[in-house]
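Novice: What follows is a protein structure lacking sequence information:
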């Protein structure tokens, strides 16, 4: 059992809590057979760099790459330089290029699978761009990722969202990019709860109309589309779109609220995984997917259902602040020696939110060393003025 702590709760009270419900997960000894499972991975900042931590954040490469090796050791694939890595929210394209280069080399050295995000985020904000400029920006990033030997995840573009006049502009941009890549990519539809600047993506405010535009693009380029990750936090919409995909094009769930049922599947199919929450619940995810491979749906459900309350807490509104909870989990479990983030994003959640996260992580059996986690939680409480 871990040390007792006095934790602030959401109702304004304080509660004595002692962690110690550590679960023993049956971790995989071979690659998953029934599902592809990507974990979007966070980055670890350098806490003692003298460079401006807001404008020019520095990355601790040793701990950042070590965490990717940890994910690969559990059988998970790595989705690199995505929003979980604070892409476009602290992580610049310059930083992302170095991250992609280093992680791709690391993947080759350990035999791990990797896919990396390509976007247009090196275009300065608050400027108008032509479609040709947006296409060129996408092509630059896609070319760099292919040079590293990585699969491409074609991320949603803020520049395109700001400058497109309708669905036909999205179709033109995506058609040209998909014709130019050498290998099938994973498309990424990121909902505006994750990034408000992407509201109305695909040229429509209504989800059904936007989905049809996206499906039209996929059907027209199905040889170049490995799959699509949708992050709309709407299980019914995901199931609907999944049924309408061309044969051979995969659905990768990005639904951090409903992932157990979507990955587990139903009579109409299942989703593979490309999830930010897998960064925080990696041992549970690996054990559950192993159970699924063995046909043990009861064990699969029991493992992942214990993590859902934690995930919904981490991804609660404002959803884009979920990265704070992801990094806090890595800190509690000893994967990094500090709770600092690029851009100062460790301040994006309250001490009460972090205290509830601590309790939910313990109840899910995800505090690997309860004593260490309690010591680190106490440090954060003290720093917040709570003795």
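Specialist: Arrived safely, thanks for sending. Keep in mind it's a predicted model, so treat the numbers as computed, not measured. Residues are numbered from 1 along each chain as shown.

Novice: For the rest of this, base every contact and every neighbour count on C-alpha atoms.
Specialist: OK.

Novice: so how far does stretch 187-197 reach from one end to the other?
Specialist: Taking CA to CA, to the nearest Å, stretch 187-197 runs 18 Å from one end to the other.

Novice: here's the one I want to compare it with:
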């Protein structure tokens, strides 16, 4: 094995990177006990499919399901058909519906936990009537519940655009939550992840939006398992979880500050529903098992070194983080190629992907560094980067 690789920097210069040794992790499929943890999983594009921007999604189902089995093998739940799977960015409803059914069936077979996103992305963008939006949600809710997956009520672009005030959010969520068969997870995805969701919960003022969310949570606490918050705002999340109804979890979606939020403080902590956990599953599992044993030192030693990678993956424009998740899956040998639906493999530059490689390697995340380096060289060759 060549223990070095030439990688481009942002200015185009080439620098030598010395490969790190992998950090071996135990494989334990039993879920951690101290925290509930979901990894939001991506989908693998069929390399022989069209998968051009605007084309129907063509999925490599074998590789996509194999990646979910990888996550379950480390005791993590799978958050299915979320924004990580390119909802609203290439994954159409026909493919989403099949994804939910396939993933729920695989979960039942291996004893894994799966919760799936229910949204309104199959509706025309100009639908603004709350009743039509509710009906759209209900259609996806029926599919998801029939498949046997738990429900994540995703934020709706149509509702963000069409709601006149907080009352419209109450109207939609009151009706939806009356139809869930098991307690659901609500979803607050900030505009960094999807600019079309600016002003969700009826206000661009975060304090006002939070009050509307809390009103809905308290009104339906017995039908809500938790709320997934992806605002990348550490202090807001800490304050919000202190105001949740008893028994309602806060699932952090903060891919910048997750170690502190999951570890918690003052007897309060966040659980996890994170896209970055798909990229660092073995490390995430090891850190959570350290918490099971009350070992916060090991938790920090394992998880904190992954933060520079996470911050890079989710750097602006944040919504292209999916490209980095799929890229790392390919480098780690979890899929045969770096192909995404909608052509999203082009969502990040070669220098950005090179830095992703560096940071993942420094954190000891590649199970086979030689394979990762070989595939990185192949990408650089195709891109025309000189050696």
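Specialist: Everything's here; your move. These numbers were taken from a predicted model, which means no experiment stands behind them.

Novice: got the contact list for the most centrally placed residue in structure 1?
Specialist: Per CA atoms, centre = their mean, the C-alpha nearest to the average position across structure 1 is that of residue 276, at 2.5 Å. When contacts are counted by CA atoms under 8 Å, 6 or more residues apart in numbering, residue 276 of structure 1 touches 39, 40, 41, 84, 254, 256, 326.

Novice: That one and residue 39 of structure 1, how far apart?
Specialist: 6 Å.

Novice: before we move on, what about residue 18 of structure 1?
Specialist: Using CA to CA, one obtains 30 Å as the distance from residue 18 of structure 1 to residue 39 of structure 1.

Novice: cool, and residue 202 of structure 1?
Specialist: From residue 202 of structure 1 across to residue 39 of structure 1, the span is 25 Å (CA to CA).

Novice: try residue 372 of structure 1
Specialist: Separation of residue 372 of structure 1 from residue 39 of structure 1 (CA to CA): 24 Å.

Novice: If you count surrounding residues, which of the two has more?
Specialist: Comparing residue 372 of structure 1 with residue 39 by other CA atoms under 10 Å, the one with more neighbours is residue 39, at 26 against 17.

Novice: Quick check: that one is in a strand.
Specialist: Yes - under DSSP: H, G, I helix; E, B strand; the rest coil, residue 39 of structure 1 falls within a strand.

Novice: wouldn't it be in contact with residue 275 here?
Specialist: Yes - look at residue 39 of structure 1 against residue 275 with CA atoms under 8 Å: they come within range, at 5.3 Å.

Novice: Okay, strands next: where are they in structure 1?
Specialist: Assigned by DSSP state E, structure 1 shows strands spanning 5-8, 14-17, 37-40, 77-80, 114-118, 151-154, 185-190, 225-231, 250-253, 272-275.

Novice: From residue 239 of structure 1, how far out is residue 352 of structure 1?
Specialist: Counting by CA to CA, the gap from residue 352 of structure 1 to residue 239 of structure 1 is 35 Å.

Novice: hmm, I was thinking of residue 250 of structure 1
Specialist: Computed as CA to CA, the residue 250 of structure 1 to residue 239 of structure 1 distance reads 12 Å.

Novice: And for residue 199 of structure 1?
Specialist: As for residue 199 of structure 1, its distance to residue 239 of structure 1 is 21 Å (criterion: CA to CA).

Novice: Ok, residue 335 of structure 1 next?
Specialist: Residue 335 of structure 1 sits 35 Å away from residue 239 of structure 1, taking CA to CA as the criterion.

Novice: which residues touch the equivalent of residue 220 of structure 2 over in structure 1?
Specialist: Aligned counterpart of residue 220 of structure 2 in structure 1: residue 221 (TM-score structural alignment). Going by CA under 8 Å, 6+ apart, residue 221 of structure 1 touches 175, 178, 179.

Novice: burial count for residue 294 of structure 2?
Specialist: Residue 294 of structure 2 has 12 neighbours, counted by other CA under 10 Å.

Novice: Equivalent analysis for the one 10 residues further on, please.
Specialist: Each residue near residue 304 of structure 2 was counted by other CA under 10 Å, and the total is 16.

Novice: just the one 5 residues further on next, same as before
Specialist: Burial of residue 309 of structure 2 is recorded as 25 neighbouring residues (other CA under 10 Å).

Novice: same question, residue 369 of structure 1
Specialist: 17.

Novice: quick one: it and residue 335 touch, right?
Specialist: No - Residue 369 of structure 1 is beyond contact range of residue 335, at 11.4 Å (criterion: CA under 8 Å).

Novice: mind listing what's buried in stretch 289-300 of structure 1?
Specialist: Buried residues in stretch 289-300 of structure 1, counted by 16 or more other CA atoms under 10 Å: 289, 290, 291, 292, 293, 299, 300.

Novice: State the distance from the residue mapped onto residue 98 of structure 2 from structure 1 to residue 145 of structure 1.
Specialist: Matched by TM-score structural alignment, residue 98 of structure 2 corresponds to residue 98 in structure 1. The gap separating residue 98 of structure 1 from residue 145 of structure 1 is 11 Å, by CA to CA.

Novice: Among the two, which residue is more densely surrounded?
Specialist: In this view residue 98 of structure 1 and residue 145 are compared by other CA under 10 Å, and residue 145 has more residues nearby, 22 against 14.

Novice: So that one sits against residue 151, correct?
Specialist: Yes - using CA under 8 Å, residue 145 of structure 1 is in contact with residue 151, at 7.2 Å.
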